[in-house]
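Enquirer: got a predicted model here, sequence first, then my questions.
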Amino acid sequence: MAHGRLAPRSRATNGVPAQGAWWRNLVAAAVLLGVLVAGVVVQRHPGTYYSTVDVMFLAPVSARNPNAVVTTSGSVVSTASVVERVLNGPDGAGVRNASSRVTLLGERRLHDEAVRLPDNGGQWAPDFDEQLLTVEVTGDDPEDVARRRDALVATVDATLRQLQDDQGVDRFNRITTRLSPAAPTVTYHEGNRKRAFAMLVLMATVAGYVVVTSWPGAQGRPAVVWPAGPRHRRRRAASTSHPERELSSRSQVS
């Protein structure tokens, strides 16, 4: 009677090695824990207070231009640009954004302040066609944000006044300023917490799936074969050392 060689018993479940399954469970638990911790951080992260106001530069009123609000002048825009350059310095405006409507919040500058001359140009050439300066302030305290905003507006007015004093401009021909809105407010921004948490869950799910599916033994990959017992190793060594005996014994059995 022929006796076939028994294959060593594999400690695997559903084609997945026991050791690999253990590590996959560990990865899943780590991903779940990371999502929970990140969710708590997102929910408890404080928001930011933000305030903005436009300091409009108005041309002097005359019989030809009785309405200073609708009167536009290239010289007034140039004056606003000089004031902005005095306040910010040659390189104080920072990186030029694709849109002049990008705010400090959009740049993630959550405790900062800025005075900007709107640039409505394209990619290749700037276009300063608005005679105003935009003042922005962000911070974690509403009273501090309002105080710093008012201080920046006062600095803009003082700089404009000093420039005209230095040039000896007559008071009837002076450029004046007006705020828009007249009574700026401070608003609170905390983002969309639900959307942020949903993105965390999605990213963690994708990352966990990639790790688990790329683990050895997944998707039909060869599983790890556990070492056989001492008896099997002795029989394997004997057959390897004397292949002719193994062949003879098989022939006799047949």
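Expert: Great, that's in hand.
Enquirer: only C-alpha atoms from now on, for both contacts and neighbour counts.
Expert: OK.
Enquirer: does Phe57 touch Gly74 like I think?
Expert: No. With contact defined as CA atoms under 8 Å, Phe57 does not reach Gly74; the gap is 11.3 Å.
Enquirer: those two: which is more packed in?
Expert: Taking neighbours as other CA atoms under 10 Å, Phe57 and Gly74 compare with Phe57 leading, 25 against 12.
Enquirer: ok, structure two:
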Amino acid sequence: MTLWDLVLAFFRRWPVLLVGALITCTCGGLATRDNGVYWTRTQVILLAPKEWYPNKLEVSPWEVTKATGVVVKRVVGAGSRIKYASPEATMIGTSNVRDGTWIRQEDNGGQWSVGLTSPVIIVEAVGPTPERAQELQQVAANLIAHNLAQLQRDWGVNPKLWITSTVAPAPAVIYHVTGSKPRALGMTALLGVGITLGFVLALEYRVRRRAETDADAPESEFVILDDAAGAPVTN
């Protein structure tokens, strides 16, 4: 198909172009109307007891780190988790969550190994409003503190020797994260033009194939009755 054939195909399929343009413009408007989300990232740090006595969950600084892993499993479950190359990866760039939390233990081992070397739990929260993001962050921090206390209570640890938790920074810093409207509009236009062009070409290909099939089909024989003689004549 030459360029001129393509132009003629566009003229013939102008209803398809019109529908494609309307859908593309609508999607572009929706993409640029997105107001973004509000995101916060805090750390829940587990602290060793002030008085250093035998504690079933805490005997050395390393034991605090192990207790951190136990608490995280109680909060989020013991299933498999996605590992990233950097512990600084955020839920904004790695997930499609717009209202929720991401709780995990700080892992400095990279993507292919485990490096749980500090008693730090990373808590990220994202929501449609600053109030919602702050609420989710506070709920997550309270849930971690509750599970930590319940774990030590189940083990029969003296409350004076409990591992405690603190949130840093407190209060949490909330950021307004928005996408790039020019990029969203450009990508929407590119996808719309590509899909519309592909649809027009598919219709043209289908019509041409049908025409070629009809042209290559052999002529069928049919019988004409001679009214006068009553004898069949085959063409």
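Expert: Okay, I see it. Note that the coordinates shown come from a computational prediction; the quantities given were computed from them, not determined experimentally.
Enquirer: which SSE is the residue most central in space within structure 1 in?
Expert: In structure 1, the residue lying closest to the centroid (CA atoms, centre = their mean) is Arg108, at 8.3 Å. Using DSSP states H and E, Arg108 of structure 1 sits within no helix or strand.
Enquirer: what's it aligned with over in structure 2?
Expert: If you follow Arg108 of structure 1 across to structure 2 using TM-score structural alignment, you land on Asn96.
Enquirer: and the helices in structure 2, which stretches?
Expert: 3-12, 14-32, 61-76, 91-94, 130-154, 181-216 (DSSP state H).
Enquirer: direction-wise, compare the first one with helix 14-32 and give the angle.
Expert: Between the axes of helix 3-12 of structure 2 and helix 14-32, defined by axes from the mean of the first three to the mean of the last three CA atoms, to 10 degrees, the angle is 80 degrees.
Enquirer: from the contact counts, what lies against helix 3-12 of structure 2?
Expert: helix 181-216 (3 or more CA pairs under 8 Å, 6 or more residues apart in numbering; DSSP states H and E).
Enquirer: let's go with 7 Å and repeat that
Expert: Using 3 or more CA pairs under 7 Å, 6 or more residues apart in numbering; DSSP states H and E as the contact test, no helix or strand touches helix 3-12 of structure 2.
Enquirer: identify each buried residue in it, please.
Expert: Ala9, Phe10 (16 or more other CA atoms under 10 Å).
Enquirer: and the angle for that helix with helix 181-216?
Expert: Calculated by the same axes, to 10 degrees, helix 3-12 of structure 2 forms an angle of 100 degrees with helix 181-216.
Enquirer: how far does helix 3-12 of structure 2 sit from its chain's centre?
Expert: Mean-position distance between helix 3-12 of structure 2 and its chain equals 39 Å (CA atoms, centre = their mean, to the nearest Å).
Enquirer: still on that earlier bit, now the helices of structure 2 as a markdown table including distance to Glu51 of structure 2?
Expert: Rendered in a markdown table, the data for the helices of structure 2 read as follows (distance: least, CA to CA, whole Å):
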| stretch | distance to Glu51 of structure 2 |
| --- | --- |
| helix 3-12 | 81 |
| helix 14-32 | 56 |
| helix 61-76 | 13 |
| helix 91-94 | 37 |
| helix 130-154 | 16 |
| helix 181-216 | 55 |
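Enquirer: for Ile82 of structure 2, which of those is the nearest?
Expert: Evaluated over the helices of structure 2, closeness to Ile82 of structure 2 peaks at helix 91-94, with 10.0 Å, by CA to CA.
Enquirer: could you identify the longest strand within structure 2?
Expert: Ranked by residue count, the top strand of structure 2 under DSSP state E comes out as strand 37-47.
Enquirer: that one vs structure 1, average distance?
Expert: Superposing on structure 1 and averaging over aligned pairs (mean CA distance after the TM-score superposition for structure 1), strand 37-47 of structure 2 comes out at 1.6 Å.
Enquirer: distance between that strand and the chain's centre?
Expert: Offset of strand 37-47 of structure 2 from its chain centre (CA atoms, centre = their mean): 21 Å.
Enquirer: in structure 1, what stretch matches that strand?
Expert: Mapped onto structure 1 using TM-score structural alignment, strand 37-47 of structure 2 spans residues 48-58.
Enquirer: run through who's touching the matching stretch.
Expert: The contact list for stretch 48-58 of structure 1, computed with CA atoms under 7 Å, 6 or more residues apart in numbering, reads 68-69, 76, 80, 110, 131-142, 145, 175-181, 184-190.
Enquirer: go with 8 Å
Expert: Defining contact as CA atoms under 8 Å, 6 or more residues apart in numbering, one finds that stretch 48-58 of structure 1 is touched by 68-69, 71, 76-77, 80, 105, 110, 131-142, 145-146, 149, 153, 175-181, 184-190.
Enquirer: which of those fall within strands?
Expert: Reading strands off the contacts of stretch 48-58 of structure 1 with DSSP E, I get 132-139, 176-180, 187-189.
Enquirer: still on that earlier bit, now the residue nearest to the centre of structure 1: how far from Met199 of structure 1?
Expert: As judged by CA to CA, to the nearest Å, Arg108 of structure 1 and Met199 of structure 1 stand 18 Å apart.
Enquirer: likewise for Gly94 of structure 1?
Expert: Gly94 of structure 1 sits 31 Å away from Met199 of structure 1, going by CA to CA.
Enquirer: for the ones in strands among the contacts of stretch 48-58 of structure 1, which one is nearest Val41 of structure 1?
Expert: Using CA to CA, those come closest to Val41 of structure 1 at His189, 16.6 Å.
Enquirer: tell me how many other residues crowd that closest one.
Expert: That count, for His189 of structure 1 with other CA under 10 Å as the rule, works out to 12.
Enquirer: gap between Leu191 of structure 2 and Gly77 of structure 2?
Expert: 40 Å.
Enquirer: which one in structure 1 is aligned with Val177 of structure 2?
Expert: With TM-score structural alignment as the criterion, Val177 of structure 2 lines up with His189 in structure 1.
Enquirer: residues contacting that match?
Expert: Here His189 of structure 1 is in contact with Gly47, Thr48, Tyr49, Tyr50 (criterion: CA under 8 Å, 6+ apart).
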